[in-house]
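# What would the 3D arrangement of this be:
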Amino acid sequence: MAERESRRDNKAMDGRWSLLGTTALVTGGTKGIGHAIVEELARFGAAVHTCARNEVELEKCLQRWGAMQLKVTGSVCDVSSPTEREKLMERVKSIFNGKLNILVNNAGTAIWKPATEQTPEDYKFVMSTNLRLPST
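Just a heads-up that it's a prediction; the model follows:
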């Protein structure tokens, strides 16, 4: 595994896979695939902004990425909320001076209960989080 890490770092350093000078927004970047995407984009030189609903988890990740000397910023945002999505986009616009090269709509949710128990509010929340964000 260490050899693979070394080869990947060498590719980034020799410029063949460089994202230096690019900007990226990754929603839901504190867990799972989103977390890995944030780290990879930042390792390849992109300036990354991520968001998450949980402020404690976000701060923990930001501290870790800072210690790794990765250029990552973050903000608390519930992407199911149109108002919060608008605030997120204004924040990203401000941080990156209006330039966004990469958008990863990673945030998603599900409500795990039988279909007969799903409420209209459940459906609205899932659809707003999973489908509305990309169209905003």
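# okay, CA-based contacts and neighbour counts for the rest of this
Noted.
# any idea which helix or strand carries the residue most central in space within the chain?
With the centre of the chain defined as its mean C-alpha position, the nearest residue by C-alpha atoms, centre = their mean is V26, 2.3 Å away. Using DSSP states H and E, V26 falls within strand 23-27.
# Check R8 too.
Counting by DSSP H and E, R8 is found in helix 2-13.
# in that helix, what counts as buried?
A12 (16 or more other C-alpha atoms under 10 Å).
# Please provide the structure for the following sequence as well, for comparison with the first:
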Amino acid sequence: MAQADCNSSRDSRWLLHGMTALVTGGSKGLGHAVVEELAGLGATVHTCARTESVLDECLQQWQMKGFKVTGSVCDVTSETERQKLMSTVSSQFDGKLNILVNNVGTLNFQKTTDVTSEDISLHLNTNFVSAYHLCQLAHPLLKNSGAGNIVFMSSVAGVVAVSVSLYGATKGTQFNVFLNLIDFCFNLASHPLRNESGYLKVANSVFLQEH
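Alright, predicted model coming up:
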């Protein structure tokens, strides 16, 4: 009974019925959790992943839970596939999008002296270019919704040194994009967009707050 009351209170505070969301990389990890949270609160969600079999398994599970989730195969490091993804989202959501979650990321634990040009290209395309371009592509959909929201799944490595130089550099770039999206978001007075940052309750967020 107490659990039911708790869920009821939670739902009354965070209802997302009628809202639409795109979450990149939703087949596992934080992206998977975000998809479930948004869908569980009533949002209609589209997600993407590189591996079709894994994505299909997730979609089946979400369908069994009664979630309104669709998905498509997409490698967000590809400009063509990003454009195709946003075209799919626009078609499914009638040209409107309330929430864009830039979740996809990659991490290389190699020493700085061992990092190759291919590693640099992969990290830039995955952690920075994909998110930046998806913001651009999503702009008209977010504007059409009347109240768009952009979320970046970034990292403490972007603001403090944690011995992953390449990853940290790209996440720092991503964080700077967040800070500089003010022209993207707030010059549209009649079509407000919102770009938020915050912490997840994990060990790294405690580290950041202490440093």
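# Please state their TM-score.
Remark: TM-score between the superposed chains equals 0.89 [TM-score structural alignment, normalised by the length of structure 1]; 133 aligned residues with a C-alpha RMSD of 1.8 Å.
# N180 of structure 2 versus the alignment partner in structure 2 of the residue nearest to the centre of structure 1, what's the distance?
By TM-score structural alignment, V26 of structure 1 lines up with V23 in structure 2. According to C-alpha to C-alpha, to the nearest Å, V23 of structure 2 and N180 of structure 2 sit 21 Å apart.
# same question, L137 of structure 2
L137 of structure 2 is 17 Å from N180 of structure 2, where distance means C-alpha to C-alpha.
# quick one: which of these two has more around it?
Between L137 of structure 2 and N180, L137 has the larger neighbour count (other C-alpha atoms under 10 Å), namely 16 against 11.
# Touching, E81 of structure 2 and T88? I think so.
No. Assessed by C-alpha atoms under 8 Å, E81 of structure 2 is found out of contact with T88, at 10.4 Å.
# quick one, helices of structure 2?
For structure 2, the helices defined by DSSP state H cover 2-13, 29-40, 52-64, 79-92, 117-123, 130-145, 165-180, 182-186, 203-210.
# what about the corresponding residue of structure 1 for N108 of structure 2, distance to N130 of structure 1?
For N108 of structure 2, the aligned position in structure 1 is I111, judged by TM-score structural alignment. Distance from I111 of structure 1 to N130 of structure 1, counting by C-alpha to C-alpha: 12 Å.
# Where in structure 1 does stretch 150-164 of structure 2 fall?
Stretch 150-164 of structure 2 corresponds to no residues in structure 1, going by TM-score structural alignment.
# T20 of structure 2: neighbouring residues, count only.
Around T20 of structure 2 there are 26 residues (other C-alpha under 10 Å).
# F207 of structure 2 now?
Applying other C-alpha under 10 Å, I find that F207 of structure 2 has 11 neighbouring residues.
# picking up where we left off before, what about the strand holding V26 of structure 1, distance to the chain center?
Remark: strand 23-27 of structure 1 is offset 5 Å from the chain centroid, using C-alpha atoms, centre = their mean, to the nearest Å.
# can you check stretch 55-71 of structure 2 too?
18 Å.
# got it, and stretch 10-23 of structure 1?
Distance, centroid of stretch 10-23 of structure 1 to centroid of chain: 19 Å (C-alpha atoms, centre = their mean).
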